[in-house]
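In: Return a 3D structure for these sequence lines:
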Amino acid sequence: MSVVAPRTGLTVGRIGERLLRHDAVPKVTGEFEYASDLSAPGMLWGDTLRSPHAHAHIVSVDLSKALSLPGIHAVLTHADVPGSKHYGLEFADQPVLAVDRVRYVGEPVVVVAAEHPEQAKRALGAVVVEYAPLEPVVDMERALEQEPLHPNRPTMGHGYRDDPRPNVVRHLVIRHGDPEAPGDVVVTGTYELGIQDQAFLGPESGLAVPDGEGGVDVYVATQWLHVDRDQVAPCLGLRPEQVRIHLAGVGGAFGGREDLSMQIHGALLALHTSRPVKMVYDRAESFTGHVHRHPARIRCEHRATREGRLTCVRMRILLDGGAYASSSTAVASNAASFALGPYRVDNALIESTAVYTNNPPCGAMRGFGAVQTCFAGEAQMDLLAAELEIDPVELRTLNALEPGDTLPTGQLITGSLPTREVIRRAAALPLPEPEELPRESVRLPGGAGNTTRGEGVRRGVGFALGFKNICYSEGFDDFCTARVVLRADGSAVVHSAAAEVGQGVVGVMLQVARTELGTDDVSLAPHTTAAVGSAGSASASRMTWMVAGAVRDACRAALEQRERQAGGEVDVERVYRHPRTTPLDPETGQITGERAHVALAVAAMRIVVEVDVELGLTRVVWVGTAQDVGKAVNPLAVEGQIEGGIAQGLGLAVMEELVTRDGEILNASFTDYLIPTALDMPPVDIELIEVAEPDAPYGAKGVGEPPTVVSTAAILSALRDATGRPLTRVPVRPDDICL
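Out: As a prediction, this is how the structure comes out:
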């Protein structure tokens, strides 16, 4: 049973208890301090001049007028970057400020610092840049034939398959069994996904403060403090310890804050002016200032026996990575690794290719890679069920992947994966009764925008199943550090650089520490690179697993040390690592060691929709889901993550898409880029399937990504049931469903 701690007002409890998130109330009431709320005495305002062209040479840059304006303290170009001119999350292919070429609309060219934000904007308007436009590479298929955007091929030579075609970020082939194995029944399909934005609440923002000794402190909304530091320091020509990254209030992330935004620019301006510099993107700039979900084109062929057993799957996946690599290599790998879904398939050929284009850069977004292929693969399973005249749930149960089976990469599943139980529990959830017509318009597809009495409304029921990896894969040295201080008065302080981005990791750390130390008198120190080693990224559904392991080990070590020294203050730091993974073979896509992925989590959804086939409007009526969570550290937070994941999957299914023309985003505002609201979210019935993961601390798995992976596919399954249309592209548009 949880209790409310005196003095702090925070809900306290231990592992397995239902606890309120510490930031829930302040975010709802508007009292939460976001990174954009930061200030410092003598602070200047930074701003960025961005390219209006998707692809162009920079002929000249004239700063003279901008420098002469009042209130201007700095106007900087690439020539003012004292260290490395390039950075990148995984590959240093992105210029701090454009050097001689721009590769996407919105690429930073000049940064300024001024006394007032309006002065900074005037200075940007006074900078004169002469461009020589080049033909943009905007079609992912044609990109494989057009002139290379990165002739030096920065992602080659890293153990990937060497693909000589231009603009290939990574090409992965997985060959499993006999890819020519026949089937009694064959279904094919081509599927497409548009660009989805993370659409987080708080735009990119932060404050850089020079320390007077050549170093700098950066307070920023981010997902990975130490990897930010390790990109920023070389560009500033500083040692890592001279750059301290501190976590500021984060308004959501979903992968979009893994890549840098203002960190280097703010620090560069602060060091140049010897003044604190604050940078806050407006919403339009935010759309160009962070990566997005990869749009995809996927061709599938599924073969099966007449009884419904899958015999062979062939899939070709093409992903548009935009102008820079970001995490495209990992997205391409995930798309291929989970292309078959949580099904046993003895024969497969999967090709996954990510390409460079002059479209907006794409990278990490919740469920990356698996979202795209689940949408395609589950549509194929529905096609196969229809062709075989088998119930779609029965078909999935028949082919369910479980421990003891082998992934197409050759990895034996040794951990928990209760696929059949997840299917059974989701399918058993009772459907809501249909609502009578006519009814209030707010209860019709399209809500208040519906102009009918519901004459064209049809109901559909869909089902989908999907899975994804937990933690990082393919040999990445994934670790998490925690430091625990036991004070002489019996209280404890936990130090961690784990980024709280709204997922509730603060609560997890406190629950673990209270459980291990046997006291509720535990507090968290500020999240910073200055006081503790790296915690890794708040991504890949890894943070609960990793930080629980690190805090657990540090607590146990602290207790042992206190016992040895018989009291007094204890200060220990421990590093936790999950079981080792190894890369996939670049030619065959097969494992080169025991495993490429640490663990897997599966989810299933049964969804009811209503569609007005005369107006092309949709309404998701109800969602029932069962999810494999290992052990729910905080069941309330787990349910919140599942509901949030469903909301983003719903957005991708029926409304969210960045529309581009020649690389330019045409709907860079929340007026034109639509996201689900509370009125769009249906009631959600959730079944948590708790089968402990043997290698995970407390048996817990991450839970944030599987609901997004599955929900888009399940909603489309229901829409097809309602309309009888193939609906092979998301988001679905009204024209796609009007009969």
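In: going forward, measure contacts between C-alpha atoms and count neighbours the same way
Out: Will do.
In: For the stretch 101-250 of the chain, which segments are assigned as strands?
Out: 101-102, 108-114, 128-133, 168-176, 185-193, 205-210, 216-220, 243-247 (DSSP state E, counting those that start in this stretch).
In: Who are the packing partners of the second one?
Out: Contacts defined by 3 or more CA pairs under 8 Å, 6 or more residues apart in numbering; DSSP states H and E place strand 108-114 against strand 44-50, strand 72-76, helix 117-126, helix 263-273.
In: I'd like those laid out as a markdown table, including mean neighbour count.
Out: Compiled in a markdown table, the helices and strands packed on strand 108-114 are given as follows (neighbours: other CA atoms under 10 Å):
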| stretch | mean neighbour count |
| --- | --- |
| strand 44-50 | 26 |
| strand 72-76 | 22 |
| helix 117-126 | 19 |
| helix 263-273 | 25 |
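In: need those in TSV with distance to residue 590, can you?
Out: Formatted as TSV, the helices and strands packed on strand 108-114 follow (distance: least, CA to CA, whole Å):
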stretch	distance to residue 590
strand 44-50	42
strand 72-76	48
helix 117-126	51
helix 263-273	38
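In: which stretch among the ones you listed comes nearest residue 526?
Out: The minimum distance between residue 526 and the helices and strands packed on strand 108-114 falls on helix 263-273, with 18.6 Å, by CA to CA.
In: quick one: contacts of the closest one?
Out: 46, 73-74, 76, 81, 96, 111-113, 206-210, 214-218, 220, 228, 232, 235-236, 276-279 (CA atoms under 8 Å, 6 or more residues apart in numbering).
In: SS state for the spatially closest residue to residue 371 that is not a sequence neighbour?
Out: Nearest residue to residue 371 in three dimensions, chain neighbours excluded: residue 709, at 4.3 Å (CA to CA, 6 or more residues apart in numbering). The local conformation at residue 709, judged by DSSP: H, G, I helix; E, B strand; the rest coil, is helix.
In: I have a second one here; can you model it like the first so I can compare?
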Amino acid sequence: MPRTTPAGLTQGTPTKGGVGESTLRPDGTLKVTGEFAYSSDMWHEDMLWGQLLRSPVAHADIVSLDVSEALALPGVHAVLTYDDLPTDVRHYGLEVQDTPVLAHGKVRHHGEPVALVAADHPETARRAAAKIRVEYRELPVVTDESSATAPDAVLVHENRTDHHAGHVPHPNVLHRQPIVRGDAAEAARRADVVVTGEYVFGMQDQAFLGPESGLAVPEEDGGVHLYIATQWLHSDLRQMAPVLGLPPEKVRMTLAGVGGAFGGREDLSMQIHACLLALRTGKPVKMVYNRFESFFGHVHRHPARLTYEHGATRDGKLTHVRARIVLDGGAYASASPAVVGNAASLGVGPYVVDDVEIEALALYTNNPPCGAMRGFGAVQACFAYEAQMDKVAAELGMDPVEFRRLNAMEQGSRLPTGQVVDSPAPVAELLRRVKALPMPPERQWESSEGVDVRQLPGGLSNTTHGEGVVRGVGYAVGIKNVGFSEGFDDYSTARVRLEVVGGEAVALVHTAMAEVGQGGVTVHAQIARTELGVSQVTIHPADTRVGSAGSTSASRQTYVTGGAIKHACELVRERVLELGRRRFGSYHPAWAHAELLLEGGKVVTDGGEVLADLVDVLGDEAVELEREWRHRPTVPFDLRTGQGDGHVQYSFAAHRAVVEVDTELGLVKVIELACAQDVGKALNPLSVVGQIQGGTAQGLGIAVMEEIVVDPVTAKVRNPSFTDYLIPTILDTPTIPVDVLELADEHAPYGLRGVGEAPTLSSTPAVLAAVRAATGLELNRTPVRPEHLTGTA
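Out: Predicted coordinates:
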């Protein structure tokens, strides 16, 4: 209710549902009840179905290709190969345009698209694709560093001309980034303790539950409208239009319902294919991958081999770090160069080390293409450097948490790239907090009612009642950059409209941000309510009729698109206040002399005095603005030394893992994964905790179960299904208590800090540290399997 002031005017009431409140997702109920419309649910009355034919081999020349049987099948409307593409632009890619729309001359990985079918029924399309006759002449495969860089190595891409080709030691090395600071060799001679380790990180799939899907509809002007599940509408548009032979304004895109992404939708999947078929047939074309095809239809997390050396003084101070990080990029570039930059620049972790020598590189191989996934290069590095920190602490006889705290960076610390961390870096405090959280009870599987096998390793398989079960506790902490780095023009665009509808002031927020489950649709409305003081905010569907919002990745959307909305709202507010000054300013001197705000649908002074109702100020007018917003600039890392202010912001998370291991059967049960994380400012606390728990669960997956297995001889994927590729279920997910710290970053809107990726870093090494503590085994590989724990590997 309004309050009366001494001046006789009323005071405003803060708008509900603003920044800092736990507001519920508008799509939440629909999703949990199964009523949400995902892209795979789209339908058009006269639509056709698209289907790809994919290569059954990893590396081969295409000797012949015959589509005549497929074309003759009743119900088939089109069959397209590379030769049928409409323009001379026949390749695409996020940074390097090395990926063919359809294979030409050869295939470079298992599952590469070769031909394309449109038919009036999905089963007809599948049968037609099976009738396409392709003769392959298999070639030797490149699968690892030794086969990729040997003097007589087969080249995955002949005659490379991309901008990375000039600074790599071999054509099969996609990108190389060194980080050199100080003199690591000299520091190693001064170290009292030197510890080395070699680590292997498996290939992880994003495993989003909604497979790739989209609907392309031809339009009367010769263009096409694509409804698609993606992470970056404008990046898709940039790659698609030249291949389709259309100006960008004739390729219209609208975001359809997305069933998760985690980086796997940054690259194109069927976007170009569906549009090609729609333009060729003149009919709407729908494409939906099945789960098997989805494993071939998107990039994965880079598998890695990492070699580390850490040195320390007897009193526990790190002297140096030397590391070599080799990432397998697979057959095409995707986001590998940027992943290399992240792995290298963050390869030491959140620690102060003056002398550093790191080399990170990505290879071209005939393995599946790898690119963006939650954590983006920092995950692999964190797994290795945190194992090393435990090893050094053990060698020194120190508590592993206290050893980390002793070397933890803080605000003002300098990274190995030379960049100063100019915002809070509470690494030591996060470790203190997570260690101080209450421990879960011992032997929690026992109660007065007997043994609950669900709480034991092996779960409902009932393999043990506690015999041979050992508990272990492990800790880890990580650092992740926020936003695009290395000089990328990272910006977002927002269009905000304020008007009176039905007697109430309402706001409309329009961006191209892809809502992939991160909760941007909630946060954007919260920002508009806070800045414009209105309760009713509508989020316009994301499409390409507004400027780019960039990718929903790198934990950047709340920072960058949220910043764009805040900026646009501030400008709208100024326009509204100017309108009010012209209409009502003569009635009260505060219009001209006070700091005016919009609050609770009213114009108020900074003291809360209500000057006018917002409905009266606006009248029949609408105020609408579209603006771009950029964070502070970054620069590329020097290709010789790796020096440079390459990142925008950093996020930090620490985990404590409690596990129980059946040492006889090699089974692991993660009991708890406690997390402490600094989020700067929790714009929506409920959503923040959900993001932390979700990232933690993905880190758990790569620790103990998730891995795409690629045959080392044939480079074929062995387990492209959820039958054989395992992801955590509710029965595998532990208790995840979260301690949220809010230390504002003065450079960011509201002081916020990107949230979603950091917990994916530290959860994996924390679990492995706990399993090591329980078993006494070295365990330098992830995911850890039963045979690694029982000595049968």
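In: Need the buried ones from the contacts of helix 263-273 of the first structure selected in ChimeraX.
Out: Of the contacts of helix 263-273 of the first structure, the buried ones go into a single ChimeraX selection, burial set by 16 or more other CA atoms under 10 Å:
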select :46,73,74,76,81,96,111,112,113,206,207,208,209,210,215,216,217,218,220,228,232,235,236,276,277,278,279
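In: Surely residue 310 of the second structure touches residue 316?
Out: No - counting by CA atoms under 8 Å, residue 316 is not a contact partner of residue 310 of the second structure; they are 11.6 Å apart.
In: rewinding a little: any chance of the strands of the stretch 101-250 of the first structure in TSV, plus distance to residue 465 of the first structure?
Out: Formatted as TSV, the strands of the stretch 101-250 of the first structure follow (distance: least, CA to CA, whole Å):
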stretch	distance to residue 465 of the first structure
strand 101-102	41
strand 108-114	41
strand 128-133	46
strand 168-176	22
strand 185-193	17
strand 205-210	37
strand 216-220	37
strand 243-247	36
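In: Residue 500 of the first structure is nearest to which of these?
Out: strand 243-247 (8.3 Å).
In: where does that closest one sit relative to the chain's centre, distance-wise?
Out: 22 Å (CA atoms, centre = their mean, to the nearest Å).
In: same check, this time on stretch 677-692 of the first structure
Out: 19 Å.
In: Check which residues of it are buried.
Out: Of the residues in stretch 677-692 of the first structure, those buried (16+ other CA under 10 Å) are 680-682, 684-692.
In: In the second structure, what stretch matches that stretch?
Out: Stretch 677-692 of the first structure corresponds to residues 729-744 in the second structure, going by TM-score structural alignment.
In: can you give me the end-to-end distance of the matching stretch?
Out: End-to-end distance of stretch 729-744 of the second structure (CA to CA, to the nearest Å): 35 Å.
In: How about stretch 164-182 of the second structure?
Out: 26 Å.
In: With stretch 719-728 of the first structure instead?
Out: 11 Å.
In: ok, and for that stretch, which residues are buried?
Out: Result for stretch 719-728 of the first structure [16+ other CA under 10 Å]: buried residues 719-723, 726-728.
In: corresponding residues in the second structure for it?
Out: Residues 771-780 of the second structure are where stretch 719-728 of the first structure lands, counting by TM-score structural alignment.
In: which stretch among the strands of the stretch 101-250 of the first structure comes nearest residue 321 of the first structure?
Out: Among the strands of the stretch 101-250 of the first structure, the nearest to residue 321 of the first structure by CA to CA is strand 168-176 (7.8 Å).
In: what's the mean deviation for the closest one versus the second structure?
Out: On superposition with the second structure, the mean distance recorded for strand 168-176 of the first structure (mean CA distance after the TM-score superposition for the first structure) is 0.7 Å.
In: Can you name every helix or strand that that strand contacts?
Out: Where contact means 3+ CA pairs under 8 Å, 6+ apart, strand 168-176 of the first structure is packed against helix 328-337, strand 348-355.
In: Of those, give the one that comes closest to residue 137 of the first structure.
Out: strand 348-355 (10.4 Å).
In: quick one: that closest one to the second structure mean distance?
Out: Mean deviation for strand 348-355 of the first structure: 0.4 Å (mean CA distance after the TM-score superposition for the first structure).
In: in that strand, what's buried?
Out: 348-355.
In: again with stretch 486-501 of the second structure
Out: Buried residues in stretch 486-501 of the second structure, counted by 16+ other CA under 10 Å: 486-487, 490-500.
In: now the strands for the stretch 451-600 of the first structure?
Out: Using DSSP E, counting those that start in this stretch, strands in the stretch 451-600 of the first structure cover 457-470, 479-486, 492-495, 522-524, 570-577, 599-612.
In: So which residues make contact with the third one?
Out: Identification of contacts with strand 492-495 of the first structure by CA under 8 Å, 6+ apart yields 482-486, 509, 513, 521-527, 531-532, 551.
In: Can you select the buried ones among these for me in PyMOL?
Out: To isolate the buried members of these in PyMOL, using 16+ other CA under 10 Å:
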select buried, resi 482+483+484+485+486+509+513+521+522+523+524+527+532+551
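In: gap between the aligned residue in the second structure for residue 644 of the first structure and residue 760 of the second structure?
Out: In the second structure, residue 644 of the first structure lines up with residue 694, judged by TM-score structural alignment. For residue 694 of the second structure, the distance to residue 760 of the second structure (CA to CA) stands at 8 Å.
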